[in-house]
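Undergrad: Got a predicted model here, sequence first, then my questions.
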Amino acid sequence: MSRFRFIPAPLIMAMAVALAFAPVVHAQVISAATPSIEIRIAAQPLAQALDALARQSRLDLMVQPSLVAGKTAPAVTGRMTPRDALERLLAGSGLAAEIEGTAVTVRPRGPGQAAEQTMAPVTVSAAPMVSATTEGSGAYTTRAVTIGKGEQALKDIPQSVSVVTRQLLDEQNLTTVYDTLASTTGMTIQQSPQGGKYIYARGFDLTTVQYDGVPLNRGMYGRASNFSAGTAIYDRVEVLRGAAGLLQGAGNPGGAVNLVRKRPLADNATTVTAKAGSWDSYGLQLDASRVLNDAGTLRGRVVADYEDKHSFIDYVERRSPTLFATLEYDLSPQTQVNVALSSEQVKGLPFLNGLPRYSNARDLDLPRSTFLGAKWNRQDNANRGAYLDLSHHFNDDWTLKVSSAYVKEKNDMKYAGSGLAINPLTNRGALRASTTVAENELSGIDANITGKFDALGRQHEVVFGVNHARATARTVYGVSSNYHTFDINNFSADFPEPTDAFINSNLREARVGKSRETGA
């Protein structure tokens, strides 16, 4: 029978003698080979815990009451050897156990005597990062980018790279591509007189923008940039500063920008976001992702976003509805195809020319809310996109990817804005009336194989690829200078709207630009 005894100190020697002459009995011998048993001991005083262990493991335990008085033992539960259970109960108590056969004597731990402890099994699980996707990570950067061919670790790119993650887009309320780039190191944004903005990287005009790695030429505008796009449909914006010819072909050496679309999620998820801000700015966004079959191989996602923004400048407003839908299908565990459609629109009353100064360069000291335009100013920009990509993983080292993008933009603007400095003697100035009708069509395809191999004691990476891109821009631009004169101290935005024919009769430009680029 197992038993637990408290023994006065003088009796320890007598007990040892008695044990030496005790008859031989069949007993459990504790050794490294002792099989594990089920132990269930709750957290409690150490004396009671040792008693429970003696009963559950059929041991003879001997200990002085003073050694365990006031000490507690942790809970010990699970399948383990009696030796392991005993060491866990005595951990941190300053006591050690001497084991011989079934007899266990508990004594104070000697100087330099290390505790023999075996930790409970620890299981660590985590979802591996298998892509450069930032959504849901809560991170302000990512381990890799796709601005080149394939996925590359940031540490392997010998140039300056910034990644504006989904977390940053949301926290900083970066709702347009221009806002995003303006917040990025090394990038400069300048207003265009046709509604869009010019993008500069390290002082160089950046005329190419990538869509999921497919470079499209945005330098084919008839007169000035009218590109406008929101960020609701993107997972991240990747920005590389420096020469990028190998990544996207001809262009200035300022850098490259890659807009990376959102993809369907592996699990069902729905997000509804309401937005409100200064100057009567409101917005609502619905983002829903669904798994569409039992096998989980077909997934879909829809993003609907609407913003209605006014401004600190009188009359100025902007409405931008966005729709985005994408489907993704796993043809096999190694092959995946994705298709997406997008529609973005910007409507509103713009104010593009800004405020003039006196002809002697003196400031007019006007309130920041001053609007020097017409109530009939209007802007209607529309972007429509279609995207398709196919990726196949031959193994862990080699991947084939084929991506294509098609974007069509339409721009219809008519507005009045300041065209002359103010005469300091008469306080009079003049507005010019302008009209722009433009259509841009961009398309591109990129196919590449990326892989790595070991040779000469090192690992090497290799890329084989071809790409082709086309761009066509058609623009009709008209302007009538000095259309409306005004007194700066008594300005009214309510004056007659001219016809397009009247504006074009003063100055009309009709331009068509085309580009075609093929690379290998």
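TA: Cool, got the structure.
Undergrad: use CA for all of it now, contacts and neighbours both
TA: OK.
Undergrad: Can you tell me how far the residue nearest in space to the middle of the chain is from T273?
TA: The chain has T134 as the residue nearest its centroid, 2.6 Å off, counting by C-alpha atoms, centre = their mean. Going from T134 to T273 by C-alpha to C-alpha, to the nearest Å gives 19 Å.
Undergrad: Tell me which residues are up against the stretch of helix or strand V163 belongs to.
TA: Under the criterion of DSSP states H and E, V163 resides in strand 160-164. Here strand 160-164 makes contact (C-alpha atoms under 8 Å, 6 or more residues apart in numbering) with 140-142, 145, 154, 180, 184-185, 236-242.
Undergrad: Included below, for side-by-side comparison, is a second structure:
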Amino acid sequence: MKDRSIPRPPLRKRSCVSAVSMLLLGGLVVTEGLLIPQVQAQTADRQIQFSINPAPLDQALGQFGRQAAIALSTNASLTAGKTSQGLKGQYSVAEGLAHILAGSGYSAVQQANGAYLLVPQVAGALELGATSINASALGSTTENTGSYATGAMQTATKLSMSQRETPQAVTVITRQRMDDQDMRNLDDVVQATPGLRMAAARPANSEYFSRGFPITNLMFDGLPTTYNADWVAAADMAPYDRVEIVRGATGLMQGAGNPSAAINMVRKRPTHDFQGSISAGTGSWDNYRSELDLSGPLNDSGSLRGRFVGAYQDKDGFQDYAGRERGVFYVISEFDLNDSTTLTVGASDQNDNNNINWGGLPVNPDGSHVNFSRSKTFGYTWSHQDIDNKTVFAELDHRFANDWRGHVSASKNWSDFKLTGAVLEHYATYQQRVFNQKRNYDQSTYDAYVSGPFNLFDRQHELVVGASKRQLKTSGKGGNMFIPVADIINFDPHSVPKPYVPDSYNLSENIDQEGLYVTTRWSISDPLKVILG
């Protein structure tokens, strides 16, 4: 019969006693001051001041463990008869152990619990020197990275921040994604961007929306331009490296903007090494497209670099006599004036020629279908909508000491719009309303800023100070007239020669904007940043 009057030790005490017994029986030497693994991990890379004289290896290891405040385990038979040269100076734990054990034939390996265990070195193993591992992180340029993300963007605040650090809803459509998903113009990019919506403003023009508001400003390399969906064609994507989209108000970048979104198209830049590509494709409805892209140094030193991008697309539609033609060219050069200053100049032209139907197919008076073919058109062969967008731009970038930067940029854009079309209408009888419209845009944008880090309260912060100016001059004129249509069943697009449509209205508009801006990002603590502007 068991004596239940003698209490059994609690389970936790028994475990501790057993663990100590195992250490002693195994001939293990354990340093004083055992630390929990979390603390040991924190001290692994910390520089520690050691003062250990030459001594038998087991004694030297004991002193090392106490001074480094780590757990170090070894078998007494391993250190018997071995000595250590000692250790003087500041070392990390790993460096110190390597010096203490030099020539002993043993090394210390850190275990999962943070403690160190002495093990024999593998015979014939080579001891390698310091190894440097260099990795190229993502920058702002996305071309040739194969990535669907960018390392930094400036569209929201002009501060160079990652998408994660940007305190707004942002999306970046990279060059790789545009190529993979065959995004050929801004319409394709908008439709692939979460939170953005596209609608047809005219048969060959698109209107963009975000958060219920129209997007009325487009940006090119951070410089804003006025976008009118009635008169400006969707930009071709061949000259661009990426498109950065910020949903919500961006008054700092666009001045008197709106709460919809900012779409910033960032141009391709010349490369330091030569590269070139040519592509061609075809699709349904006689859709043909070709592109040429050449880039590289223009002198032996590489201080002068250039790039040319050209694209041509011609396609028909499922409707008779409907078609669209587009030609694009883009040239840019970079001049390294010295080691710290770079001058950039460039120009682009996009010419769109469209023959499109401005109205749908009519129905019978009772609303029933007339059973027209889907290829039927009620436009004329002389109907057209031509848009020519020309741009010249220049930038001067200077890199000061202490990572400060000065940047001055200017851009001028001309957009010419010409339209002659007809739309079928029915009142008492069928008739064609023929209209003639012309519109000219002349836009100039200027921007200058300095940016860089500064130290305050023992922390590093960032600052951007700049000024901008925008000028928009637009003029337009047009008119309309009516042509009766006797037979819609046998309508012939060749039946009427191009009529003369007198101008019945003229309009003009001038808009000037000037602004000063300041943006700063304060590093309150490592995980907390505050942006003010």
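TA: Great, that's in hand. None of the values given here were measured: they were computed from a predicted structure.
Undergrad: Could I get the TM-score for this pair?
TA: The TM-score (TM-score structural alignment, normalised by the length of the first structure) is 0.70; 400 aligned residues with a C-alpha RMSD of 2.9 Å.
Undergrad: circling back: specify, as a residue range, where whatever helix or strand comes next after the strand holding V163 of the first structure falls in the second structure.
TA: Toward the C-terminus, strand 160-164 of the first structure is succeeded by helix 166-171 as the next helix or strand (DSSP H and E). Mapping helix 166-171 of the first structure onto the second structure (TM-score structural alignment) gives residues 175-180.
Undergrad: Beyond the longest helix along the first structure, next helix or strand please.
TA: For the first structure, the helix that runs over the most residues, judged by DSSP state H, is helix 46-57. Sequence-wise, the next helix or strand downstream of helix 46-57 of the first structure (DSSP H and E) is strand 60-63.
Undergrad: which bit of the second structure covers that next one?
TA: Using TM-score structural alignment, strand 60-63 of the first structure corresponds to no residues of the second structure.
Undergrad: Point out the other elements, helices or strands, that the longest helix of the first structure touches.
TA: Applying 3 or more C-alpha pairs under 8 Å, 6 or more residues apart in numbering; DSSP states H and E, one finds that helix 46-57 of the first structure contacts strand 3-6, strand 37-41, strand 60-63, helix 65-68, strand 72-73, helix 82-90.
Undergrad: Which neighbouring elements make contact with the longest strand seen in the first structure?
TA: The residue-count maximum for a strand in the first structure (DSSP state E) belongs to strand 458-487. The contact analysis (3+ C-alpha pairs under 8 Å, 6+ apart) places strand 458-487 of the first structure against strand 214-217, strand 428-455, helix 500-506, strand 508-519.
Undergrad: Could I get the buried residue list for that strand?
TA: 467-481, 483-484, 486 (16 or more other C-alpha atoms under 10 Å).
Undergrad: ok so, going back, can you lay out the helices and strands packed on helix 46-57 of the first structure as TSV showing mean neighbour count and distance to V346 of the first structure?
TA: Putting these into TSV (neighbours: other C-alpha atoms under 10 Å; distance: least, C-alpha to C-alpha, whole Å) gives the following:
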stretch	mean neighbour count	distance to V346 of the first structure
strand 3-6	15	84
strand 37-41	16	68
strand 60-63	22	83
helix 65-68	16	78
strand 72-73	20	69
helix 82-90	21	68
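Undergrad: Make JSON lines from those and add distance to S418 of the first structure to it.
TA: Output for those, formatted as JSON lines (distance: least, C-alpha to C-alpha, whole Å):
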{"stretch": "strand 3-6", "distance to S418 of the first structure": "99"}
{"stretch": "strand 37-41", "distance to S418 of the first structure": "85"}
{"stretch": "strand 60-63", "distance to S418 of the first structure": "97"}
{"stretch": "helix 65-68", "distance to S418 of the first structure": "91"}
{"stretch": "strand 72-73", "distance to S418 of the first structure": "83"}
{"stretch": "helix 82-90", "distance to S418 of the first structure": "83"}
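Undergrad: rewinding a little: residues making contact with the match of helix 166-171 of the first structure?
TA: T142, E143, N144, T145, G146, S147, Y148, R184, V189, Y240, D241, R242.
Undergrad: Pull out the buried members of these.
TA: Once neighbours are counted (16+ other C-alpha under 10 Å), the buried part of the contacts of stretch 175-180 of the second structure comes down to T142, E143, R184, V189, Y240, D241, R242.
Undergrad: Keep only those of those residues that are in strands.
TA: Using DSSP E, these in strands are Y240, D241, R242.
Undergrad: The first one and K268 touch, don't they?
TA: Yes: counting by C-alpha atoms under 8 Å, Y240 of the second structure sits close enough to K268 to count as a contact (5.0 Å).
Undergrad: For the aligned partner of E116 of the first structure in the second structure, which residues are in contact?
TA: Aligned counterpart of E116 of the first structure in the second structure: Q121 (TM-score structural alignment). The contact partners of Q121 of the second structure, taken as C-alpha under 8 Å, 6+ apart, are G105, Y106, S107.
Undergrad: ChimeraX command for the buried members of the residues you listed?
TA: Buried subset of these, written as a ChimeraX selection, criterion 16+ other C-alpha under 10 Å:
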select :106,107
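Undergrad: now, among the contacts of Q121 of the second structure, which is nearest to A234 of the second structure?
TA: Among the contacts of Q121 of the second structure, S107 lies closest to A234 of the second structure (C-alpha to C-alpha), at 66.3 Å.
Undergrad: Select the longest helix from the second structure.
TA: helix 11-25.
Undergrad: matching residues in the first structure for it?
TA: Under TM-score structural alignment, helix 11-25 of the second structure corresponds to no residues of the first structure.
Undergrad: any idea where the helices of the second structure begin and end?
TA: Taking DSSP H, the helices of the second structure run over residues 11-25, 37-43, 57-68, 76-79, 93-100, 175-180, 186-191, 251-254.
Undergrad: Next, the buried residues of the fourth one.
TA: Of all the residues in helix 76-79 of the second structure, those buried under the rule 16+ other C-alpha under 10 Å are L78, T79.
Undergrad: That one maps to which residues in the first structure?
TA: Helix 76-79 of the second structure corresponds to no residues in the first structure, going by TM-score structural alignment.
Undergrad: Can you give the distance from that helix to the centre of its chain?
TA: Its chain's average C-alpha position is 59 Å from that of helix 76-79 of the second structure, according to C-alpha atoms, centre = their mean, to the nearest Å.
Undergrad: In terms of secondary structure, what does it contact?
TA: Partner elements for helix 76-79 of the second structure (3+ C-alpha pairs under 8 Å, 6+ apart): helix 57-68.
Undergrad: can we see that at 7 Å?
TA: Contacts defined by 3 or more C-alpha pairs under 7 Å, 6 or more residues apart in numbering; DSSP states H and E place helix 76-79 of the second structure against no helix or strand at all.
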